[in-house]
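**Q** prediction below, plus the sequence it came from.
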Amino acid sequence: MTDTTTIERDRHRAGRAVLDHWVGGAAWAGSSSRTGPVYNPAKGIVQKEVRLASKDDVAEAVAIASAAFAGWRDASIAKRQAVMFSFRELLNARKEELAAILTSEHGKVTSDALGEIARGIEVVEFACGMPSFTKGDYSENVSTGIDVYSLRQPLGVVGIISPFNFPAMVPLWFFPLAIAAGNAVVLKPSEKDPSAANWLAELMAEAGLPDGVLNVVHGDKEAVDALLVHPDIRSISFVGSTPIAKYIFETASANGKRVQALGGAKNHMLVLPDADLDLAADAAVNAGFGSAGERCMAISVVLAVDSVADQLVERIARRIGTLRTGDGTRGCDMGPLITEAHRDKVAGYIDVATADGADVVVDGRGVEVDGDADGFWLGPTLIDKVETSSDVYRDEIFGPVLSIVRVDGYEDGVGIINAGPYGNGTAIFTNDGGAARRFQREVQVGMIGINVPIPVPVAYHSFGGWKDSLFGDAKAYGPHGFDFFTQEKAITSRWLDPSHGGLNLGFPRHD
């Protein structure tokens, strides 16, 4: 993102709100004068500005986090756990408030925003069980009088870089686990929809988190690069497109950091002839057009076996006709895309499909919307007979465009999935248990759904793909999350003389 123009700066001074960073437990302007626009995509207007941090701003935030880490690292497990429980209760009680922020800045409909928050709360609840996942092991008398045990300790200050499509859920995948494990955090959310991150940080402070343990620094590439190279940042967690994930991984790794970088996807849904076609059609629409297709786990390609392809396409098209596209505050099914430029890029693939000889069954460019005419609208789009050589198939479009690729059968479908560069999520729809079992063994993808279209694991498993969908040391949340945010020590111990602790008849406490 570039510097704002003089005209835009004049507009700020005329009264447009500017969102500050959140550092050291309070709003903080930093030293940079740069700002960027935050749109309401359903109206097509700039509703506020957000500060864009300089390298020096990031350095100051890291210094404040480092100072806070010294105390938080030594806080008892009981104290850390109490903060997490309190945060969970506050978040659940005020989720509608957060959902309204998501709808305003991202555009997703209220029901989708609430679903995003619910999946984030799952990870907070998992973080409340931190004592079970950060404890070590003990082996007694490995040699005469010698015991060996291990313990897990926090890394220090960790960096999180989150994407625009899940401004609440993705931060919640990372910072609750990092904080519960005793780390301090510097979070850099997307500058396109940044307010949710501040809201979450303020709520953590209300839950009792000490100042400086969770910090939010807004910005563009300058802020990202500053985090990647800062010597006091011990790890980087990232979710975004594959090219950026690869850059994050390579740059942060070269600077000695642990990295978990979750990249892009091109998720397929294989529909076999014995599948329940109504169930499959429902799933394709739900997984293809939820959040306007701006999901790394969206189904963007349906692999339809030829014998049922015509029936499946007809069912999907009929369901698309019942969807209502518009302002997320009006009870619509699907909202706008995040920016005008992204909307235009996604819409351009419809022309590509036509040029490549595919059939545009439903063209979202002509959708009637329940919302402001200037919003960044593109309706659900269905394209049949897409060839795997087309850019419509090859590219991660990240919008409401669902492609139908016709296949000869099971082997053909799995071959197409496995030949792709991504390995994030996939699904099979079938009533044949043998085919489903074979699919889960043979397909080269990290997350698999069987008659489930969006196979996002629950919080006590871990999220992440294979191949070019994941770079780095660990998947997100679940057991991988606590492993990522802690480091192990192994201690070999011998005590020749027992000690006596004295008398105390009080009930044991864990303060």
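**A** Looks like it came in fine. Numbering: from 1, shown residues only.
**Q** from here on, just use CA atoms for contacts and neighbour counts.
**A** Noted.
**Q** state the distance from Val83 to Ala75.
**A** 11 Å (C-alpha to C-alpha, to the nearest Å).
**Q** can you give me the strands in the stretch 101-250 of the chain?
**A** All strands of the stretch 101-250 of the chain, identified by DSSP state E, counting those that start in this stretch, fall at 138-143, 146-154, 157-161, 184-188, 214-216, 233-239.
**Q** ok, the closest residue to Ala252 other than its chain neighbours - how many residues close by?
**A** Closest residue in space to Ala252, ignoring its immediate chain neighbours: Leu228 at 4.8 Å, by C-alpha to C-alpha, 6 or more residues apart in numbering. For Leu228, the count of nearby residues is 26 (other C-alpha atoms under 10 Å).
**Q** and the gap between Leu228 and Leu19?
**A** Counting by C-alpha to C-alpha, the gap from Leu228 to Leu19 is 23 Å.
**Q** and if you look at Ile236?
**A** From Ile236 over to Leu19 the distance is 24 Å, taken as C-alpha to C-alpha.
**Q** below is structure B, check it against A:
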Amino acid sequence: MPETGQSSHIVHWVDNKRYSGTSGRTAPVTNPATGRVTGEVALAAGEEARAVIESAAAAFPAWRDMSLAKRTAVMFRFRELLNERKDELAALITSEHGKVLSDALGEVTRGQEVVEFACGIPHLLKGGFTENASTGVDAFSTRQPLGTVGIIAPFNFPAMVPMWFFPVAIAAGNTVVLKPSEKDPSAALWIAELWAEAGLPDGVFNVLQGDKEAVDELLTHKAVKAVSFVGSTPIARHVYATGTANGKRVQALGGAKNHALVLPDADLDLAADAMVNAGFGSAGERCMAISAVVAVGGIADELVGKIAERARTLRTGDGTRGCDMGPLVTAAHRDRVASYVDQAEADGATVVVDGRTVRPDGGEDGFWLGPTLLDGVGTGMSCYTDEIFGPVLSVLRVDTYEEGLDLINSNPYGNGTAVFTNDGGAARRFRNEVEVGMVGINVPIPVPMAYYSFGGWKDSLFGDTHAHGTEGVHFFTRGKAVTTRWLDPSHGGLNLGFPQNA
């Protein structure tokens, strides 16, 4: 992004070049730490969105037919370029999202894990073979790409979340149209330029900037065969319903209300550290953030005291200045999160640490809200029932393990959860009984490694497959079974040279 006081026009990416578009519609892009507008992003009209999709569709046959050896070489080159220049991408994320640089760099690094996983695509696409399944008949299976796929990304992880999907999709032979959030759109354009430098052919990776009009085109255009989405549950439900009604595969990852169950035998210092890290990292704008601490038995007062002590030491400010926590992404979102604190206080919760009074190290017009800790929260309060998506940590008190487990399992979301205990039997029982898709044991943010798959249960996921890992490969490909019989063997000519892949 440009220096303060400058402005830039953030455009689409089609056929390995920038495309300004013709709609004339734009949206402002701001630096959350200053409140200043730093650029404007183009918003595609339907006609422009169709042109981007059709370009991707035209590029598919050649990319599909390119050898795995050549496709993998491009993946490795992209991986090396990303590793060399990831600090650039992290700084770009901080300038538009607001998260601190170390957190932005961690986002890029976790996304790169999926790139590295996708570099192994030849093995991941390898089918099975049965010789002489019947007399003189062989049978084998293969997986083939779908075609053009759409990715609709959220604002909170402008690099990592798209990288959950597009490395696997591209490596498997698909072409991609990425629709980033209009709040922080520059990371997608930076990634597109890196793909071009890595040697990706024209039209294989495209960026469609826009809002609902662009999203609707991805969900309805007949050339788009599959859509991956991450965002709030109401929108995820709409994306899934609309996409599937138009004949597409859809994986729509929705919202969350992640609980940490802290048992009486837990190391409370470890638990308090984990609650602060998981509750306030990235200003709580994580779908895997812990937002509800369930304290079992008589440990609540001590645990709340330890969390509060740590939360008060956090430094909130501009992500480029070495602070612990940055601003929220927009002023409207900051005000929305603060309103939940107001309502919780009115409902009888105790505001132990009040982020509304934070004194940040940043611009006066930045979108600030400091770490906030609420105690005495009830399950009927809006600060518990709703996904706040901000630095607000709620403490609920229960008497028994069973009561805590029932509280978690009764929640409509099932994205992530954690248990803190030194009892192996209790931990084993919890991970077996809890109705949540991703579980941590003394680990507050149990995001799986790239070779596993990411995704929750219940209202946190719409669709049958999770992101990356084996499920991701299966989502972006379809299986084919082949039965063969050859009556006359054929022979090639002589060539004593060592065979090479190409």
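**A** In hand now; what should we look at? Keep in mind it's a predicted model, so treat the numbers as computed, not measured.
**Q** quick one: map Glu206 of the first structure onto the second structure.
**A** Using TM-score structural alignment as the criterion, the counterpart of Glu206 of the first structure in the second structure is Glu197.
**Q** then Ala197 of the first structure?
**A** Aligned against the second structure by TM-score structural alignment, Ala197 of the first structure finds its counterpart in Ala188.
**Q** residue in the second structure matching the residue nearest to Ala252 of the first structure?
**A** Match for Leu228 of the first structure (TM-score structural alignment): Leu219.
**Q** that match contacts Gly247, doesn't it?
**A** No. Shown here, Leu219 of the second structure and Gly247 do not form a contact pair, counting by C-alpha atoms under 8 Å, at 9.3 Å.
**Q** and the helices in the stretch 151-300 of the second structure?
**A** 160-171, 186-198, 212-220, 233-245, 268-280, 300-311 (DSSP state H, counting those that start in this stretch).
**Q** got TSV for the ones you listed, with distance to Gln6 of the second structure too?
**A** Formatted as TSV, the helices of the stretch 151-300 of the second structure follow (distance: least, C-alpha to C-alpha, whole Å):
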stretch	distance to Gln6 of the second structure
helix 160-171	27
helix 186-198	15
helix 212-220	27
helix 233-245	34
helix 268-280	31
helix 300-311	36
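**Q** distance from stretch 78-94 of the first structure to the middle of the chain?
**A** 21 Å (C-alpha atoms, centre = their mean, to the nearest Å).
**Q** now do Ile441 of the second structure against Ala73 of the second structure, distance only.
**A** Taking C-alpha to C-alpha, one finds Ile441 of the second structure at 38 Å from Ala73 of the second structure.
**Q** let me fix that: Asn206 of the second structure
**A** According to C-alpha to C-alpha, Asn206 of the second structure and Ala73 of the second structure sit 20 Å apart.
**Q** neighbour count: these two, which is higher?
**A** Each of Asn206 of the second structure and Ala73 has its neighbours counted (other C-alpha under 10 Å); Asn206 has more, 29 against 16.
**Q** tell me the residue in the first structure aligned with the more buried one.
**A** Aligned partner of Asn206 of the second structure by TM-score structural alignment: Asn215.
**Q** please list all residues in contact with its match.
**A** His21, Trp22, Val23, Gly24, Gly25, Ala61, Ala65, Val185, Val186, Leu187, Ala201 (C-alpha atoms under 8 Å, 6 or more residues apart in numbering).
**Q** what sits against the counterpart of Thr354 of the first structure in the second structure?
**A** Correspondence of Thr354 of the first structure to the second structure, assessed by TM-score structural alignment: Glu345. Each residue near Glu345 of the second structure by C-alpha under 8 Å, 6+ apart is listed here: Val351.
**Q** understood, closing this out.
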